[in-house]
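Colleague: My questions are about this predicted structure, shown below with the sequence.
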Amino acid sequence: MEPSYRIVHQGGKSFVDVTALAAPLTTERDAADLVAVSWECETSLLMLPHEAFADEFFRLRTGLAGAVLQKFGNYGLTVAAVIPGWYERNDRFTELALESNKGRTFGVFDDRSAAEAWLLK
């Protein structure tokens, strides 16, 4: 998976802003590829668009969200997901997002500005 991305520098911090992926995340390997991009760019902060997530990610029983989030956490990434209307997906995903937003590893946001503010705080 070769993502398109740009590096955003602001307030003394930098993050990788993934603008497009050839295909959505469907495996732990895909998550590892994003970890590698983050390391190459020398930042642990990553912003992902809603297109980065396969439908399976939102169906928690598939285990994909858990595997992907575990991979990000194991490698110390802070990941902001821009998923407009995330709270309308399903009850289980909404619960996951609400709980995740309390921490600093994975956050889900309606828009880029909220995601960026969270990443850079």
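Modeller: Arrived safely, thanks for sending.

Colleague: can we go C-alpha only for contacts and neighbour counts from here?
Modeller: Fine.

Colleague: Which stretches in this protein count as strands?
Modeller: For the chain, the strands defined by DSSP state E occupy 4-10, 13-20, 45-49, 78-82, 106-109.

Colleague: Rebuild those as a markdown table, extending it with mean neighbour count.
Modeller: A markdown table is the format used below for these (neighbours: other C-alpha atoms under 10 Å):
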| stretch | mean neighbour count |
| --- | --- |
| strand 4-10 | 12 |
| strand 13-20 | 18 |
| strand 45-49 | 23 |
| strand 78-82 | 24 |
| strand 106-109 | 24 |
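
Colleague: And these: which comes nearest Arg61?
Modeller: Across these, Arg61 has its closest neighbour in strand 106-109 (18.7 Å, C-alpha to C-alpha).

Colleague: same for that closest one, what does it pack against?
Modeller: Under the contact criterion of 3 or more C-alpha pairs under 8 Å, 6 or more residues apart in numbering; DSSP states H and E, strand 106-109 touches strand 78-82, helix 91-100, helix 112-120.

Colleague: Second structure follows, compare the two:
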Amino acid sequence: MPDVIQERAGVQVLVCDESGPPVATVQDALDLIGAAFAGAEVVAVPADRLEESFFSLSTRLAGEIMQKFVNYRLRLAIIGDISHHLETSTALRALVRESNRSDHIWFLPDLAALDARLSEL
């Protein structure tokens, strides 16, 4: 299934396919942002599509990608189990905790959790 815009909890969401191309660079994130401009307010990216370096905060990739979404006023939802990354990084755990308190970047276990979060808006 390709990346598609779906209405979820009354919000237009670009739901990215798990088997799509990896998000390994800022340009890859900008490509998703461009696709979202077809009417989406949120981009839901499977965690498995994110390059491993995204979860290593010393690479700064996560911060650069997240900042692009904030700059373009799009919400980013990273969907999936990232527990193996969280186990090894106190900094990543703090980032996830703070991001989930915000309105722009969320780390969620599945699309059902995204739907619940969107219904709170």
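Modeller: Nice, I can see it. The model shown is predicted, which means the values in this text are computed figures rather than measured ones.

Colleague: List the TM-score for the superposed pair.
Modeller: The TM-score (TM-score structural alignment, normalised by the length of the first structure) is 0.86; 118 aligned residues with a C-alpha RMSD of 1.9 Å.

Colleague: thinking again about what came up before, point out the most buried one among the helices and strands packed on strand 106-109 of the first structure.
Modeller: Counting by mean count of other C-alpha atoms under 10 Å, strand 78-82 has the highest mean neighbour count of those, with a mean of 24.

Colleague: average offset between that one and the second structure?
Modeller: Mean deviation of strand 78-82 of the first structure relative to the second structure after superposition (mean C-alpha distance after the TM-score superposition for the first structure): 0.9 Å.

Colleague: how about that strand, which residues of the second structure does it hit?
Modeller: Aligning strand 78-82 of the first structure against the second structure (TM-score structural alignment) gives residues 75-79.

Colleague: And the contacts of that stretch?
Modeller: Outside stretch 75-79 of the second structure, the residues that touch it by C-alpha atoms under 8 Å, 6 or more residues apart in numbering are 41-47, 66, 69, 103-111, 114.

Colleague: and if we set it to 7 Å?
Modeller: Identification of contacts with stretch 75-79 of the second structure by C-alpha atoms under 7 Å, 6 or more residues apart in numbering yields 41-47, 69, 104-111.

Colleague: Kindly report the same for stretch 43-52 of the first structure.
Modeller: For stretch 43-52 of the first structure, contacts defined as C-alpha under 7 Å, 6+ apart pick out 14-19, 21, 24-25, 38, 76-83, 119.

Colleague: sorry, back to before: save the helices and strands packed on strand 106-109 of the first structure as JSON lines, and put in distance to Ile7 of the first structure too.
Modeller: Formatted as JSON lines, those follow (distance: least, C-alpha to C-alpha, whole Å):
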{"stretch": "strand 78-82", "distance to Ile7 of the first structure": "14"}
{"stretch": "helix 91-100", "distance to Ile7 of the first structure": "24"}
{"stretch": "helix 112-120", "distance to Ile7 of the first structure": "12"}
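
Colleague: wait, which of these is closest to Arg59 of the first structure?
Modeller: Arg59 of the first structure lies closest, by C-alpha to C-alpha, to one member of those: helix 91-100, at 7.1 Å.

Colleague: Sounds good, over and out.
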